[in-house]
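1. predicted model, plus sequence, below.
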Amino acid sequence: MINLMQKITNVQCLEHFEQVQFLDLRQNILKGDRAKCCKCQLINPTHIEQAFSKWIQKTQDEIQQIQNEFQGYLNPLKLFQEQMRQTQKSFDQNCEHLINEIDYLIRGINYDKNQKIKSLQVFGESISLSILQEMAELMSEKTPIMKQSKRDVELYKGLKLIINLTIQIMNEQQNSVIQLVKQQQSAKEKVENFKDIYLSHRSYYQYTETKNIYDIK
């Protein structure tokens, strides 16, 4: 407060050219009639120190109001941003797990396929009478050479269930993704639209000339 008072030691009223010591804070008073010295006509004046105290309190109250107002805008945006991060993280983790499990199945099925093909293609380095007879016997039958075991049947049934479920999930996800993409696009458009408006009006928040209310001439 002392520094503020030192700044106005040379500020004089327009009528008597004496140091301003009072301010008239009443409503409906002309701005030119508000700064008063001891010789001015005084009607319920406020001493300059008290006026500065009121001014500081008023600015602090408005600063707090601005902070509260903008925090009301920032909190939902921060929450939405965090939800997007968590959704992305959870989605990535689930996808990574499924990708690894499916990769394990693909490698296992490929191995079984190659083993079956290999058993059909290779009879050994030497061909014996029994092998020729076995070949003839298998060729005489209309059934497949490689007969499915009970284990193979169970595996194929399980695999078919997975395939059917995969198709169902893909179809459902396609519809869900379409809806999600629409929602994200709508949010993206609104965010980008507000960003453009904010940037176009940003000059209102940037002052090229800073005016100090205490630099009274």
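-> Cool, got the structure. Numbers count the residues shown, from 1 in each chain.

2. C-alpha from now on. contacts and neighbour counts both.
-> Will do.

3. residue 198: how many residues sit nearby?
-> Neighbour count for residue 198, taken as other Cα atoms under 10 Å: 13.

4. would you mind measuring from it to residue 88?
-> Residue 198 sits 27 Å away from residue 88, going by Cα to Cα, to the nearest Å.

5. and what of residue 50?
-> Residue 50 is 56 Å from residue 88, where distance means Cα to Cα.

6. what do you get for residue 65?
-> 35 Å.

7. likewise residue 77?
-> 16 Å.

8. burial count for residue 131?
-> Neighbour count for residue 131, taken as other Cα under 10 Å: 13.

9. now do the buried residues in whichever strand or helix holds it.
-> Residue 131 is part of helix 129-140, with elements assigned from DSSP states H and E. Buried residues in helix 129-140, counted by 16 or more other Cα atoms under 10 Å: none are found.

10. second structure follows, compare the two:
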Amino acid sequence: MSLISGRSKIYHEINISDKEQVNSALGTLKPIPSVIFHTVSPPFGLLDLELYLRVNVEETRNLLESAEKLGVKAFVYTSSASVIHDAVSDLIEVDESYPLVFLPTQKEIYSHSKALADELVLKHNNPAHGFLTTSIRPSSIFGENDPGSVKSFAEKAAAGKLKFQIRNGKNLFDFTYVGNLVHAHILAAQKLLLQHATPSLIKDESMRVDGQAFLITNDEHIPFWEFA
């Protein structure tokens, strides 16, 4: 956990499944942080449902409850675009109105756990108590020092496993550069803090950020196999 106050940054190595450790870490800063960016998750592709549920769901619940109790104003969660995808069907020009997909319809246990956490975050939105939440749903993140897709592609290329293409290669896909994703998180936090300070400014419900989820991509539909 990284806590920032002004220009100083403090790192705490804690188990966020332990509420006391979370409360203690958050309580070290005075005043309490205005925003929490919750980005923690095991990587995609593991065969460990228990791990995903513990980290992505229960630890998210703990962090939400501690944050609200201690007076944090805004909570920005890094979800995934896969929460609305069953890992089988084609999704074309979808938006946030699509429902979350859970087991057994959901075929990926990672995405199932992220959908549960996403739902939890949005349900914890509580304007009356001054606690505003939002969920950011990126599609396939890539960028500098990427331990995920870029590393995986590079390793597979080195092993000669990218010489093969499935079907005609015309299937389109959306990727998300990490810099754009960071920008989306910052914009979401700024909007939540503005809403917290002056809730009367939100006269159009379609402009609300709190309690809402947002799909984030580069807005570039490209053939998947060209990227790979």
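-> Sure thing, it's come through. Keep in mind it's a predicted model, so treat the numbers as computed, not measured.

11. care to give me the TM-score?
-> Counting by TM-score structural alignment, normalised by the length of the first structure, the TM-score of this superposition works out to 0.19. Behind it: 72 aligned residues with a Cα RMSD of 6.2 Å.

12. list the contacts of residue 77 of the second structure.
-> Residue 77 of the second structure makes contact with 37, 38, 39, 118, 121, 133, 134, 135, 136, according to Cα atoms under 8 Å, 6 or more residues apart in numbering.

13. ok, residue 185 of the second structure touching residue 38?
-> No: with contacts counted by Cα atoms under 8 Å, residue 185 of the second structure stays clear of residue 38, the gap being 10.1 Å.

14. quick check on these two: which one has the bigger neighbour count.
-> Shown here are residue 185 of the second structure and residue 38; by other Cα under 10 Å, residue 185 has more neighbours (20 against 16).

15. mind telling me what element the more buried one is part of?
-> helix 178-197.

16. run the angle between the helix or strand just after that helix and helix 178-197 for me.
-> For helix 178-197 of the second structure, the succeeding helix or strand toward the C-terminus, using DSSP H and E, is strand 212-216. Relative orientation of strand 212-216 of the second structure and helix 178-197, computed by axes from the mean of the first three to the mean of the last three Cα atoms, to 10 degrees: 160 degrees.

17. next helix or strand past strand 212-216 of the second structure?
-> Per DSSP H and E, the first helix or strand lying C-terminal to strand 212-216 of the second structure is strand 222-223.

18. name the helices or strands packed onto that following strand?
-> Under the contact definition 3 or more Cα pairs under 8 Å, 6 or more residues apart in numbering; DSSP states H and E, strand 222-223 of the second structure sits against strand 172-173.

19. what packs against the longest strand seen in the second structure?
-> Identified as the longest strand of the second structure according to DSSP state E is strand 132-138. Applying 3+ Cα pairs under 8 Å, 6+ apart, we find strand 132-138 of the second structure packed against strand 74-78, helix 109-123, helix 178-197, strand 212-216.

20. nearest to residue 50 of the second structure, of these?
-> Closest to residue 50 of the second structure of these, according to Cα to Cα: helix 109-123, at 9.6 Å.

21. pull out the buried positions in that closest one.
-> Within helix 109-123 of the second structure, the residues that count as buried by 16+ other Cα under 10 Å are 109-122.

22. circling back: among the contacts of residue 77 of the second structure, which one lies nearest to residue 51 of the second structure?
-> Using Cα to Cα, residue 39 is the member of the contacts of residue 77 of the second structure that lies nearest residue 51 of the second structure, at 15.8 Å.
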